[in-house]
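Student: the sequence isn't on hand, but the structure is:
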């Protein structure tokens, strides 16, 4: 069956209204345009994100069901505390953004390809350089063993991808992210769409309209100017 999509203008960063998103495939809204900083920010501020595979056109999505972690929903379980002790892990913010996105793009078991294509990596590096995209890193001594990256829209962190090179370090990166966010904001984390891994961690599926209500409430908030300054940080009471 043929799919007809609006094609975005190269000179206009606006998007079609979200009610025009397809139900099959769920949330597909538009194609084309570019991955410039202004267009990406316009997308995220409206609840839209890019996602496409190698050989596909640039596709933009706003699914009918979104996935979010509510404040205080990510905590250190007994297993995660054991992993912290066992591997002697430490955490940082924005000290290795390029390495994190490269690791997220690397082939994985049963998933040889990646949607984090070179063009996507360059686009989010540009967002990072403009102060909009950020990373959480997990270290064992001087080795990067886990992490995640995403885009900050007001008080809402829009997660893009994560990776681990030791057991549970992606989970620990999520806990570290919410711990960090809650120093200056409520701690909401958008994970785009539910999947078994996120559901196991307690992600909350919500409707597109509920997500837009949350986004509207969060996007006007401001974090301190130095909030995303590169640094190491700890999880409070991490070994209790």
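Tutor: Perfect, thanks for sending it. Just so you know, these numbers come straight off a predicted model, no measurement behind them.
Student: from here on, just use CA atoms for contacts and neighbour counts.
Tutor: Will do.
Student: relative to residue 178, how far out is residue 71?
Tutor: 8 Å (C-alpha to C-alpha, to the nearest Å).
Student: regarding this protein, what is its longest strand?
Tutor: strand 143-153 (DSSP state E).
Student: follow-up on the earlier one: more crowded one of residue 71 and residue 178?
Tutor: The neighbour comparison of residue 71 against residue 178 (other C-alpha atoms under 10 Å) goes to residue 178, with 23 against 15.
Student: report the central residue of the protein.
Tutor: Centroid check for the chain by C-alpha atoms, centre = their mean gives residue 159 as the closest residue, at 1.2 Å.
Student: does it touch residue 188 like I think?
Tutor: No - using C-alpha atoms under 8 Å, residue 159 is not in contact with residue 188, being 10.4 Å away.
Student: for residue 194, which non-adjacent residue is spatially closest?
Tutor: Computed as C-alpha to C-alpha, 6 or more residues apart in numbering, the closest residue to residue 194 that is not its neighbour in sequence is residue 67, at 5.1 Å.
Student: ugh, wrong one, I meant residue 141
Tutor: Residue 141's closest residue in space is residue 89 (C-alpha to C-alpha, 6+ apart), at 7.3 Å.
Student: tell me the contacts of that neighbour?
Tutor: The neighbourhood of residue 89, defined by C-alpha atoms under 8 Å, 6 or more residues apart in numbering, consists of 138, 139, 140, 141.
Student: on that earlier part again, which helix or strand contains the residue nearest to the centre of the chain?
Tutor: strand 156-164 (DSSP states H and E).
Student: ok, residue 238 next?
Tutor: Secondary structure (DSSP H and E) places residue 238 outside all helices and strands.
Student: what is the burial count for it?
Tutor: Count around residue 238 with other C-alpha under 10 Å applied: 14.
Student: so it sits right up against residue 81, yeah?
Tutor: Yes - at 6.7 Å, residue 238 counts as touching residue 81 under the criterion of C-alpha under 8 Å.
Student: so where do the helices sit in this structure?
Tutor: Applying DSSP state H to the chain gives helices spanning 37-44, 78-87, 97-105, 118-129, 169-181, 196-201, 208-218.
Student: residues in contact with the first one?
Tutor: The set of residues external to helix 37-44 that reach it, using C-alpha under 8 Å, 6+ apart, is 13, 14, 15, 49, 123, 126, 127, 153, 158.
Student: before we go on, here's another structure to hold up against the first:
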């Protein structure tokens, strides 16, 4: 039998991440169910390295995986083909990176874009509303790839101080999400941010240089970085110099 899962009322605080279900449980990393998705609870959750992830018809489920997938920005893999793509992108007047200009479009595109091996999305309507509120609060951000005046791809993330928590990416054009991630990496390098949280292990993230980190080590990082000054959320073309 799996351990009993804590059920949270809307006013309850999340349990300590170290109490999340272990590797031999039916859902490793599952911490609690219930609670609320308002700005205060989401901010508190991320500040302790916890995030919500659930599907349609499920209660809110909170997760604190061990190990945690992270991308150390110094380890970002700029494959030859992506380097050429970035060079062409940088050289074109029709291409640009925008920050926070279309957060709602980005999260909705992440929600609706089909993904290999997935029948649906975890970005349910309640999550869209919650993260738009978090964006209005200044805690959630979008990094956007624009081509010919159209949104071609992007990502959104949560940021508390110097802690960056990646959430989801989408592409409507080849490599558009990778371009956005590369831009975020450049911004982090510019601002002295060492790590981007990627939450869970995927082959795609591993191919870009992400790796697993023990939860205890990740939590030490979060506790330190959330007390640091926030990153400047804007992008200038000169930032590409950090990679190119």
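Tutor: Alright, I've got the coordinates. Only a predicted model underlies this, so the values are computations on that prediction, with no experimental measurement involved.
Student: thinking again about what came up before, need the overlap of contacts for residue 71 and residue 178 of the first structure.
Tutor: 187, 188.
Student: how near is the aligned residue in the second structure for residue 37 of the first structure to residue 130 of the second structure?
Tutor: Aligning on TM-score structural alignment places residue 37 of the first structure opposite residue 39 in the second structure. Residue 39 of the second structure sits 7 Å away from residue 130 of the second structure, taking C-alpha to C-alpha as the criterion.
Student: try residue 190 of the second structure
Tutor: 29 Å.
Student: quick one on the thing from earlier: so the strand holding residue 159 of the first structure matches what in the second structure?
Tutor: Counting by TM-score structural alignment, strand 156-164 of the first structure falls onto residues 163-171 of the second structure.
Student: how big's the offset between that stretch and the first structure?
Tutor: By mean C-alpha distance after the TM-score superposition for the first structure, the fitted stretch 163-171 of the second structure averages 0.6 Å away from its aligned residues in the first structure.
Student: quick one: that stretch to chain centroid distance?
Tutor: Mean-position distance between stretch 163-171 of the second structure and its chain equals 3 Å (C-alpha atoms, centre = their mean, to the nearest Å).
Student: which residues touch that stretch?
Tutor: Contacts for stretch 163-171 of the second structure (C-alpha under 8 Å, 6+ apart): 46, 106-107, 109-110, 113, 152-159, 176-177, 193, 195-199, 221-222, 225-226.
Student: the counterpart of residue 98 of the first structure in the second structure: neighbour count?
Tutor: Here residue 98 of the first structure is matched to residue 104 in the second structure, going by TM-score structural alignment. Residues near residue 104 of the second structure, counting by other C-alpha under 10 Å, number 17.
Student: same deal with residue 2 of the second structure?
Tutor: Neighbours of residue 2 of the second structure (other C-alpha under 10 Å): 10.
Student: that one against residue 28, yeah?
Tutor: No - assessed by C-alpha under 8 Å, residue 2 of the second structure is found out of contact with residue 28, at 10.3 Å.
Student: name the residues of stretch 42-56 of the second structure that are buried.
Tutor: 42, 43, 45, 46, 47, 48, 49, 50, 51, 52, 53, 54 (16 or more other C-alpha atoms under 10 Å).
Student: residue 62 of the second structure: which of those is nearest?
Tutor: Using C-alpha to C-alpha, residue 52 is the member of the buried residues of stretch 42-56 of the second structure that sits closest to residue 62 of the second structure, with 4.5 Å.
Student: counterpart of that closest one in the first structure?
Tutor: In the first structure, residue 52 of the second structure lands on residue 50 (TM-score structural alignment).
Student: contact partners for that match?
Tutor: Applying C-alpha under 8 Å, 6+ apart, the residues near residue 50 of the first structure are 58, 59, 60, 61.
Student: what about those residues, which are in strands?
Tutor: 59, 60, 61.
Student: do you know how far the match of residue 52 of the second structure is from residue 231 of the first structure?
Tutor: From residue 50 of the first structure to residue 231 of the first structure the distance is 29 Å (C-alpha to C-alpha).
Student: likewise residue 191 of the first structure?
Tutor: In terms of C-alpha to C-alpha, residue 191 of the first structure sits 24 Å off from residue 231 of the first structure.
Student: looking at the two, which is more packed in?
Tutor: Ranked by neighbour count (other C-alpha under 10 Å), residue 191 of the first structure and residue 231 place residue 191 first, with 21 against 11.
Student: can you name the residues that contact the more buried one?
Tutor: Here residue 191 of the first structure is in contact with 66, 67, 68, 69, 158, 159, 160 (C-alpha under 8 Å, 6+ apart).
Student: again, only this time at 7 Å
Tutor: 67, 68, 158, 159, 160 (C-alpha atoms under 7 Å, 6 or more residues apart in numbering).
Student: between these, which is closest to residue 117 of the first structure?
Tutor: Nearest to residue 117 of the first structure among those, with distances taken as C-alpha to C-alpha, is residue 160, at 13.0 Å.
Student: for residue 62 of the second structure, what are its contacts?
Tutor: Neighbours of residue 62 of the second structure in contact, by C-alpha under 7 Å, 6+ apart: 30, 31, 32, 33, 50, 51, 52, 53.
Student: touching, the last one and residue 61? I think so.
Tutor: Spelled out, it's residue 53 of the second structure. Yes - when contacts are counted by C-alpha atoms under 7 Å, residue 53 of the second structure is listed as touching residue 61 (5.6 Å).
Student: I'm done for today, thanks for sticking with me.
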